[in-house]
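> Predicted model and sequence below, questions to follow.
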Amino acid sequence: MLDNLTQRLAKVVKTMRGEARLTESNTAEMLREVRLALLEADVALPAVREFIAKVKEKAVGEEVIGSLTPGQALVGVVQRELASLMGADLGPEASQLNFATQPPAIILMAGLQGAGKTTTVGKLAKYLRENKKKKVLTVSADVYRPAAIGQLETVTGQAGADFFPSQPTDKPVDIALAALDWAKKHHHEVLIVDTAGRLGIDQEMMDEIRAVHSAIKPIETLFVVDAMLGQDAINTARAFSDALPLTGIVLTKLDGDSRGGAALSVRHITGKPIKFAGVAEKLDGLEAFDPSRMANRILGMGDILALVEEARKGVDMAAAEGLANKIKGGGKFDLNDFKAQLSQMKKMGGLSGLLDKLPAQMQAAAGNANMDQAEKNVRRMEGIINSMTAAERAKPELIKAARKRRIAAGAGVQVQEVNRMLSQFEQMQSMMKKLKGGGMMKMMRGMKGMLPGGMR
C-alpha cells in the first residue's frame, strides 16, 4: 500500500542531512515529494492540502535531536499526521465495534456492488466468532443480485456462523425484521445485515437502504469500499455519508492496491473511523484497522505487532510445546517435526507475507532473495518429505542412495534436491540439540543459514 510514498520518503531522508532545525526551506522539497506521492496514490486533493498544511505547521521549527537526521525528524512528523489523518486523533476506542446495546447488536453493511460486501460479512462473522466470542447471525437483504443469498449462506457456513434464509421475492425491510426477530428468539449476540449494492449510486438504492436502517436501527452502519476505486471512492463515500448515519468504514482489497489512496480519502470525506481492512481473499483476511500501525507500514517502518499476531494465530502452541518437551526429554528431531515447522511457516502467511510486515531496512537486507523462489523451495521440501515412508521420516539415517533415488522420483525432483533438503534438515536438527542444552544464542546464530532459497 502506498509503496510510492514509502520510496519517495526514503529518498528524501537520505538527501536531508546536517541541519540542526527543520525550516521552511529544508522541508519544502520533502513536502513536495510527499504531496506528489499522495496525489499519485489517488488521495483526494482536499485531503492532500490539509495534510501538507498540518505537516508544515508541526514540522517548521522542530529541533533535530539526538542521533536523528533532519529527514528522519520530518518522517516522524509525517508519521504522526498520517496516523491522525487515518483516525488516530479519534482515539483507540473509535475503531472498535460498539456492542453496548440490548442483544443482538445489529451491524448494517452498505456499499456499491463489487465492493466485496458479502465476502466481508463472512469475514466479519468469523472475526467476531473467533476474536470476540460472539454468537453471530447473518442475513442477506440483497434481492437483486443473482445468487447473492446463496453466496452469503456459503461464506457464513465457512465462517462457522448462523445464517437466516431469505427469498428474492421478499422485501428487504421484511427480511431484516424477520432476521432480527429470529436473532432475538435464538439468543444471537450479533446480527449482520448484508444489503443490496448497485453498479452506481442511485436514488432507489439509497431510499431502500434508508428504509432498512430506519426499520432495524443498527448500532453500527459500516460503509464497505473497494480500496482500488481511487478517486471514485470519494464520490461514493460522500453519497453514502449523506444518506446514512455511518459509524465506520471497511476497506476491502487493500492487498491488491499499491496506491491505496482510498484509505486516506474516505476517512477524510466521511470523518468516520476505518474499522477494518480486508488484506487477503481468505475468510481470515480481515484485520482490525490501527491508524498508527498502518502509518508505520506506509512509511516503511514495518508492523511488528501484526507480525506477532500472525505468529500467535499461525503457530500451534500445543504442538510447539510438545516438540520442546520431546527435545528436552532426549527425543530426536525427525523429518515429521521438520515438515511441521514448514507448515507453521505457511500458516503465518509464507515468507513474502512475513517480509511485508518488517521494517524497510530489513526488507532491503532481504531484497536480494527471491521470495517466490524461496516459497517454491518450501513447497518442494514438503513434497520430498511426503514421498518418504513413515519409517524414513522417523529415522532419516535410513535414507541412503537407493532410497534417495526413489524419493526424488516420487517427488518429481533431482537427487541433488533431496540431498539439499536433508542438509537443511540436519542443520535444523543440530540447532534443536543445542536447545536441549540451553544454547539459545548459539541456535539463533545458526538460524541465518537456515532460510530456504539461499536467504542469508
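Perfect, I can see it now. Given the structure is predicted, the values throughout are model-derived calculations rather than measurements.
> contacts, neighbours, all on C-alpha from now
Will do.
> could you say what helices and strands the strand or helix carrying Asp181 packs with?
If you go by DSSP states H and E, Asp181 is part of helix 172-185. Contacts defined by 3 or more C-alpha pairs under 8 Å, 6 or more residues apart in numbering; DSSP states H and E place helix 172-185 against strand 136-140, strand 190-194, helix 203-216.
> All the strands of this structure, residue numbers only.
For the chain, the strands defined by DSSP state E cover 105-110, 136-140, 162-164, 190-194, 220-226, 248-252, 274-278, 286-288.
> Reformat those strands as TSV; add distance to Met421 and mean neighbour count.
Output for the strands of the chain, formatted as TSV (distance: least, C-alpha to C-alpha, whole Å; neighbours: other C-alpha atoms under 10 Å):
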stretch	distance to Met421	mean neighbour count
strand 105-110	49	25
strand 136-140	45	26
strand 162-164	45	20
strand 190-194	48	27
strand 220-226	42	25
strand 248-252	39	26
strand 274-278	36	25
strand 286-288	35	19
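> I'd like those strands laid out as a markdown table, including distance to Ile407.
Below are the strands of the chain laid out as a markdown table (distance: least, C-alpha to C-alpha, whole Å):
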| stretch | distance to Ile407 |
| --- | --- |
| strand 105-110 | 52 |
| strand 136-140 | 48 |
| strand 162-164 | 46 |
| strand 190-194 | 51 |
| strand 220-226 | 47 |
| strand 248-252 | 44 |
| strand 274-278 | 41 |
| strand 286-288 | 40 |
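> and Met317, which of those strands is closest to it?
Among the strands of the chain, the nearest to Met317 by C-alpha to C-alpha is strand 286-288 (21.5 Å).
> In terms of secondary structure, what does the closest one contact?
When contacts are defined as 3+ C-alpha pairs under 8 Å, 6+ apart, strand 286-288 packs onto helix 117-131, strand 274-278.
> Just send those back as CSV, with distance to Glu417 too.
Formatted as CSV, the helices and strands packed on strand 286-288 follow (distance: least, C-alpha to C-alpha, whole Å):
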stretch, distance to Glu417
helix 117-131, 39
strand 274-278, 38
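> ok so, going back, residues making contact with the helix holding Asp181?
Residues outside helix 172-185 that contact it (C-alpha atoms under 8 Å, 6 or more residues apart in numbering): 103-104, 137, 139-143, 164, 166, 189-191, 193, 195, 208, 211-212, 215-216.
> same question, stretch 321-338
Stretch 321-338 has contacts (C-alpha under 8 Å, 6+ apart) with Ile385, Arg393, Ala394, Lys395, Pro396, Phe425, Met428, Gln429, Met432, Lys433, Leu435, Lys436.
> what about versus this one:
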Amino acid sequence: MFENLSERLSGILDKLTRRGALSEADVGEAMREVRRALIEADVALDVVRSFTDKVRNRAVGHEVLRSVTPGQQVIKIVHDQLVEMLGSTARPIDLEAPAPVCIMMVGLQGSGKTTTTAKIGKRLGDRHKAKTLLASLDTRRPAAQEQLRVLGEQNSIDTLPIVVGQTPTQIAERAMTAGRLGGYDVVILDTAGRTHIDEPLMLEMAEIKKISKPHEILLVADALTGQDAVNLAKSFDQRVGITGIVLTRMDGDGRGGAALSMRAVTGKPIKLVGTGEKADALEDFDPARIAGRILGMGDIVALVERAAQDFDAKKAADMAAKMKKGQFDLDDLADQLRQMKKLGGMKGIMGMLPGMGKMKGQLDGFDEKVFDRQIAIVQSMTPKERRKPELLAASRKRRVATGSGTRVEDVNKLLKMHRQMADMMKAMGKKKGGLLGGLGSMFGGGGMPDPAELEAMAKSGQMPQLPPGGLGGLGGGMPTLPRGMTLPGLGGPKGPQGPGFGRKK
C-alpha cells in the first residue's frame, strides 16, 4: 500500500533533513518534487495543488526556516497535512443505533462487494461480539446469493435463507424482519452491482434504502481503478447518499492515489481498506497511521493489533518457562516462524516498525515462502528429533530433506539457525513470549502492550523506541542482529548477502 509514493516522499524529505538550514527556494524545490510524486501516484490534481500550497505556506514561515531542525519541521508539516487530507480522525463503522443496525453495501460489479460483506460480518463478530445476519440482494449475477451463503458458512456467520424468485426489495424486507425476530445486532445487505452506473441500478438502490432505512451505506470501490473510484463515489453519494467508503485491493495498489483523493474530493470518510483475500484481511483506515506509513514512519499500532489477535497467554507462559531453563526446540522454532507469517512476513513487519521502512529494499530478493519450507522441514522430523536435534545424523537429514522436498543443505541451515536462536533465547530468558512477547519488551514491559495505549502514544508523538540490539527479541529474526547470528535468507547482521536460504533463485 502506497509503496511507490512512500519511497518518493521519503527520498525528497530525507534531502531536506540533510541540508541543515533551509531557504524558501529549498522548500519550493521540495514541494515541486512532492507535487510530481503525488501526481504520479494518481492523486487528483486539485487535491495535489491544495496540499502543496498549504504545506508551502506553513513551511516558509519564520518558525520553520529559523528552526534548529528545519528539515524535521517540514516533515511534521507534511505529515500533519497528509492527516488532514485523509480525514483527520478515524471513522469506524457506526453501530450506535437501535438493533438491528442495517448496513447497506453498494458498488459496481467486480469491486469485491460480496467478499467485503463477509469480511465486515466476521470483523463485527470478532471485535464487537455482534450477532450478524448477511443477506444477498443480488438476483442478477449468477450464484451471487450462493457465494455469500458459502462465505457465511466458512466464517460462522448467519445468512438469510435463499428464496428463489424474490425481488431485491422483497429480500431486503424479509432480511430486516428476520433481523428483528432473530435478535440480531446487525443486518448487512449485499446489493447488486452493474458493470457501470445506470438509472435502473440507482432506482433499485433508492428503493432498498427506503425499505431498510440503513444506518450505514458503505460504497465498496476497487482501489486499482484510480480516479474512476473517486468519480464513482461522487455519483453514488449524489444519488443514494453514502456514509463511508471501503477500498478493496489496496495490497495491489502501489500508488494509492484513490485513497488520498477520495476523502478530499467526496467529503466521505474511508472507513476500511481491504488488504488481501483472507477473511481477516481488512484494516481500519486511520489517517494518522496511514500518513505515518506513507512517510516511512511505520505503524507499530497495527503491528501490535495483529500480534494481539494471535496472542496466546498460556503458550507465551509455557515458552517463557522453557526459555528460563534454556530450552528451545525445533517445535518452538516452527511456532516462531508461523507467528512471523501471520504478522505479514519479513517485509510486512519491517514496513510497520518505526524507521525500518527504508530497510525493506534490502529484502527485495527475499523469498517469503522460505518460512513454509522451513516449517515443512521441521514437520518431516520425528517428535524425538524435534526435541533433540543432535540426533539428526547424515542419514536422518537425507530422510528429512526428502520428506520436505528440500535439500540436505537446507536442513543444515535450519539446524544452524536453530542453534543460534537457542543461544539467543537463553540470554532472553527473562523476556516472555518469544515473538509476541518481544513486541511487549519494546515498550519496557512484559507481555503484549495495549493497542489503545499505543494509539494515545502515537497521537502525542511519543512512539516507542526499538530496544538496544535491534529486534533480536522478536524471535523470528530481523536485521540488526547479535554478532555472528544469521536469519533465514538474511546472510548476516548486515542483511541479505549471497544466495542464502531465503533468497529467490
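Thanks, I have it. Note that the structure is predicted; figures quoted are calculated from it, not measured.
> out of the helices and strands packed on helix 172-185 of the first structure, nearest to Ala227 of the first structure?
Between Ala227 of the first structure and those, the tightest spacing by C-alpha to C-alpha is seen for strand 190-194, at 19.2 Å.
> so how much does the closest one differ from the second structure once superposed?
The superposed strand 190-194 of the first structure is, by mean C-alpha distance after the TM-score superposition for the first structure, a mean 0.5 Å from where its aligned residues fall in the second structure.
> Which strands and helices lie in contact with that strand?
Counting contacts by 3+ C-alpha pairs under 8 Å, 6+ apart, strand 190-194 of the first structure is packed against strand 105-110, helix 117-131, strand 136-140, helix 172-185.
> How far off centre is the longest one?
Distance of helix 117-131 of the first structure from its chain centroid, counting by C-alpha atoms, centre = their mean, to the nearest Å, is 14 Å.
> helices and strands around it, which ones?
Applying 3+ C-alpha pairs under 8 Å, 6+ apart, one finds that helix 117-131 of the first structure contacts strand 105-110, strand 136-140, helix 148-159, strand 190-194, strand 286-288.
> Now render the ones you listed as JSON lines, adding distance to Phe333 of the first structure.
What follows is these, written out as JSON lines (distance: least, C-alpha to C-alpha, whole Å):
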{"stretch": "strand 105-110", "distance to Phe333 of the first structure": "49"}
{"stretch": "strand 136-140", "distance to Phe333 of the first structure": "42"}
{"stretch": "helix 148-159", "distance to Phe333 of the first structure": "35"}
{"stretch": "strand 190-194", "distance to Phe333 of the first structure": "46"}
{"stretch": "strand 286-288", "distance to Phe333 of the first structure": "35"}
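> among these, which is nearest Asp170 of the first structure?
Per C-alpha to C-alpha, nearest to Asp170 of the first structure of those: strand 136-140, 10.7 Å.
> Identify the residue range in the second structure corresponding to the closest one.
Using TM-score structural alignment, strand 136-140 of the first structure lines up with residues 132-136 of the second structure.
> mean per-residue distance, the matching stretch to the first structure?
Its matched residues in the first structure lie on average 0.5 Å from stretch 132-136 of the second structure after superposition (mean C-alpha distance after the TM-score superposition for the first structure).
> Look up the closest residue to Gly383 of the first structure, ignoring the ones flanking it.
Spatially, and ignoring its direct neighbours in sequence, Gly383 of the first structure is nearest to Ala411 (5.7 Å; C-alpha to C-alpha, 6 or more residues apart in numbering).
> between the helices and strands packed on strand 190-194 of the first structure, which gets nearest to Pro452 of the first structure?
Among these, helix 117-131 comes nearest to Pro452 of the first structure, with 32.0 Å by C-alpha to C-alpha.
> mean per-residue distance, the closest one to the second structure?
Mean deviation of helix 117-131 of the first structure relative to the second structure after superposition (mean C-alpha distance after the TM-score superposition for the first structure): 0.6 Å.
> which parts of that helix are buried?
Neighbour counts over helix 117-131 of the first structure (16 or more other C-alpha atoms under 10 Å) mark 117-129 as buried.
> Pick out whichever of these sits closest to Ile269 of the first structure.
Using C-alpha to C-alpha, those come closest to Ile269 of the first structure at Lys117, 20.2 Å.
> Can you tell me, leaving aside adjacent residues, what's nearest to the aligned residue in the second structure for the closest one?
Taking TM-score structural alignment, the alignment pairs Lys117 of the first structure with Lys113 from the second structure. With sequence-adjacent residues excluded and distances taken as C-alpha to C-alpha, 6+ apart, Lys113 of the second structure is closest to Val220, at 5.8 Å.
> give the contact list for that neighbour.
Listed by C-alpha under 8 Å, 6+ apart, the contact set of Val220 of the second structure reads Met105, Val106, Gly107, Leu108, Ser111, Gly112, Lys113, Thr116, Ile245, Val246, Leu247, Thr248.
> how much space is there between the corresponding residue of the first structure for Leu218 of the second structure and Thr270 of the first structure?
In the first structure, Leu218 of the second structure lines up with Leu222, judged by TM-score structural alignment. Distance, Leu222 of the first structure to Thr270 of the first structure, by C-alpha to C-alpha, to the nearest Å: 12 Å.
> same thing with Ile216 of the first structure?
23 Å.
> Neighbour count for those two, which is higher?
A count of neighbours by other C-alpha atoms under 10 Å puts Thr270 above the other of Ile216 of the first structure and Thr270, at 20 against 17.
> Show me what the more buried one aligns to in the second structure.
Using TM-score structural alignment, Thr270 of the first structure pairs with Thr266 in the second structure.
> Number of residues surrounding the residue lying closest to that match once chain neighbours are set aside?
With C-alpha to C-alpha, 6+ apart as the measure, Lys234 is the residue that lies nearest to Thr266 of the second structure, at 5.9 Å, once sequence neighbours are left out. Lys234 of the second structure has 18 neighbours, counted by other C-alpha under 10 Å.
> Which residue in the first structure aligns with Lys234 of the second structure?
Checking TM-score structural alignment: Lys234 of the second structure goes with Arg238.
> Val193 of the first structure -> the second structure?
Aligning on TM-score structural alignment places Val193 of the first structure opposite Leu189 in the second structure.
> list the contacts for Arg58 of the second structure?
Each residue near Arg58 of the second structure by C-alpha under 8 Å, 6+ apart is listed here: Ile77.
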